[in-house]
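Peer 1: Structure of the sequence below:
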Amino acid sequence: MSGAVLAAVLCAALMHAGWNAMVKARGDAFLSTVTVAASAGILCALALPFLPQPAQASWPFILASSLTQVLYYALLMETYREGDISHAYPLMRGCAPLIVAVLGLPFTGERLAALQWLAIGLICGGVLTMVAAVRGTALSARRTTLLALATACVIAAYTLIDGIGVRKSGAPAAYTLWIFLLTALGVLLLARRRRGELLPFVRRHPVLLGGGAMTVGSYGVALWAMTQAPVATVAALRETSILFTTAIALLVLRERVGPLRLLGAALIACGAASMRLA
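Peer 2: Model prediction:
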């Protein structure tokens, strides 16, 4: 991997961590999430006319993935409503590769390699460390753990759907942008009861419009990097977003990040990277 590709992937990881932190920092996780998703959808709608369109066989997967990602955003809203991002983000992003690997076994017939078993051990250790960090604390912290793990399951679900659908599309870029666009429409439907609050909220927090560019940009940069370097290496390096998010939570959002939570985030990040490389 060249230095330029390495820098690009790290930038993509930072962008992903950044838009999540922006959602958490604005105070209203619901409207923040809607703003990010909607602005991403607008960008994709502008780009789609200039791209080759996905094959017909991929459209059921596009629709299934979009519905699943609407659920992802709904869970994200609830998770960030009360939970710390330094608690939720490592669980959400780190456990998803583990779930994909385990759920994919019946379909692929593959056996887990030694590095995958190591990755499972690291992720499970990190999750248990996170649970230990919130043991005996407020009910909201335990609720955050459950919501984050549920979100990880949803991330794993759309990852498996897209793993099949994008191969059928013949147009990976347009496939991805259609998902962003349809997901944005679904998220706006979720916000219909608060539609009168949305525009005033965006005027107060215009920086969130950049969150939409960051989520699309993060994915686009990662896709480009996968054409320049081994896919597994790029995917593993993207897991540094867990460490970036923990640093942002500690240094910018001023969350109380104790040693157990730091250890848990580090174990999950290492495990997720190992799973990608296996």
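Peer 1: going forward, measure contacts between C-alpha atoms and count neighbours the same way
Peer 2: OK.
Peer 1: Residues contacting the helix or strand Trp59 falls within, please?
Peer 2: Taking DSSP states H and E as the definition, Trp59 sits inside helix 59-82. In this structure, residues lying in contact with helix 59-82 by CA atoms under 8 Å, 6 or more residues apart in numbering are 23-24, 28-30, 33, 88, 140, 144, 147-148, 150-151, 154-155, 157-158, 161-162, 164-165, 169, 175, 178-180, 182-184, 186-187.
Peer 1: Next, the structure of the following sequence, for comparison with the previous one:
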Amino acid sequence: MTLTVMAAVLFAAVLHSAWNAIAKAIPDRLASSTMIAVAYLVSGVAGSIVFGVPSGPSWPFVFASAALQTCYLILLTTSYKHGDFSQVYPLARGLAVLLVTAVATTFLAEKLSPWQLAGVAVVAGSLLSLALAGKRRAPSNRKGTIFAVLTGASIAAYTLVDGVGVRLSGDPLAYISWLFLLQGLLIPCVCWRLAAERRTFAKRVVRYWKPGFIGGLVSMLAYGIVVWAQSLAPLALVSALRETSVLLAGIIGAVFFNERFSRVRLALTVVAVAGIAAIQLG
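Peer 2: Now for the predicted structure:
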């Protein structure tokens, strides 16, 4: 992994934390998800015009990823309904790092040095430790934990699908554009279907259109960078660096939302930085 790719993925992690903060500030998650998808659709249409169509072999991966990321959205919102944020988010992201690493090194013939494997393990361990720390502060909820695990599995699944698909596409930007276009069509339909009050759903979407649309643009840029990085670097390393967004979210919360940045989170952040250094040194 070159220093440029590493810096880009870490920047994507910052953006990922930012759009999650925006989404958190919107009380209606289905409305915010819909507006995020609208941003995907607009950008995807524009990108497909500019960058054209990806190569034929990548199309099954585009469709599969769009479906998986829609499932991810449903599982994520369900996890937050049943579980505490401080447990669900780091558990899902940490588990995704471990699953991506296991599959990529076992079935996709990706080779990592001992230092890189240690770095991935340290980053994933830091994220999972955050989930355990959150469990001490909040009552355990079995449903929340189950859905968090399923969410982590879905993250790993679409990460691996995109990692293979973008390398078959011939043009990462074309692949990314069509992926967002399909999500922009699919996610609003699913959100409307899941809405308890469908008659007022459109009004709620309009009510939160500005922060939702901005969050969508930031989210699109964040994941677009990640998919581009996956075409150039091992999936396990990109996944580990990307999921440091969980730790960065704590910093954003402390700086912008006056949330408590505990000593435990500070210590785990330092450990994660050490893991990132090990990944680069490897």
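Peer 1: TM-score, when you put one on top of the other?
Peer 2: TM-score of the superposed chains, computed with TM-score structural alignment, normalised by the length of the first structure, equals 0.79; 274 aligned residues with a CA RMSD of 3.6 Å.
Peer 1: Mind listing what's buried along the helix holding Trp59 of the first structure?
Peer 2: Neighbour counts over helix 59-82 of the first structure (16 or more other CA atoms under 10 Å) mark 59, 61-82 as buried.
Peer 1: What mean distance separates that helix from the matching residues in the second structure?
Peer 2: Helix 59-82 of the first structure: mean distance to aligned residues in the second structure after superposition is 1.6 Å, counting by mean CA distance after the TM-score superposition for the first structure.
Peer 1: Can you name the element that comes right after that helix?
Peer 2: Note on helix 59-82 of the first structure: by DSSP H and E, the next helix or strand toward the C-terminus is helix 85-108.
Peer 1: which other helices and strands contact that following helix?
Peer 2: Here helix 85-108 of the first structure touches helix 3-25, helix 114-134, helix 139-169, helix 240-251, helix 259-277, going by 3 or more CA pairs under 8 Å, 6 or more residues apart in numbering; DSSP states H and E.
Peer 1: same thing but at 10 Å, please
Peer 2: helix 3-25, helix 59-82, helix 114-134, helix 139-169, helix 240-251, helix 259-277 (3 or more CA pairs under 10 Å, 6 or more residues apart in numbering; DSSP states H and E).
Peer 1: Report the mean deviation for the last one after fitting onto the second structure.
Peer 2: In this case it means helix 259-277 of the first structure. Mean deviation for helix 259-277 of the first structure: 5.3 Å (mean CA distance after the TM-score superposition for the first structure).
Peer 1: likewise the fifth one?
Peer 2: In this overlay with the second structure, the average offset of helix 240-251 of the first structure from its partner residues is 2.6 Å by mean CA distance after the TM-score superposition for the first structure.
Peer 1: Just the buried ones among the contacts of helix 59-82 of the first structure, please.
Peer 2: Buried among the contacts of helix 59-82 of the first structure by 16+ other CA under 10 Å: 23-24, 29-30, 33, 88, 144, 147-148, 150-151, 154-155, 157-158, 161-162, 165, 169, 175, 178-180, 182-184, 186-187.
Peer 1: Identify the residues contacting the nearest residue to Ile42 of the first structure once chain neighbours are set aside.
Peer 2: Nearest residue to Ile42 of the first structure, sequence neighbours excluded (CA to CA, 6 or more residues apart in numbering): Leu181, at 7.1 Å. Going by CA atoms under 10 Å, 6 or more residues apart in numbering, Leu181 of the first structure touches 37-46, 48, 66.
Peer 1: Going through those, which ones are buried?
Peer 2: 37-45, 48, 66.
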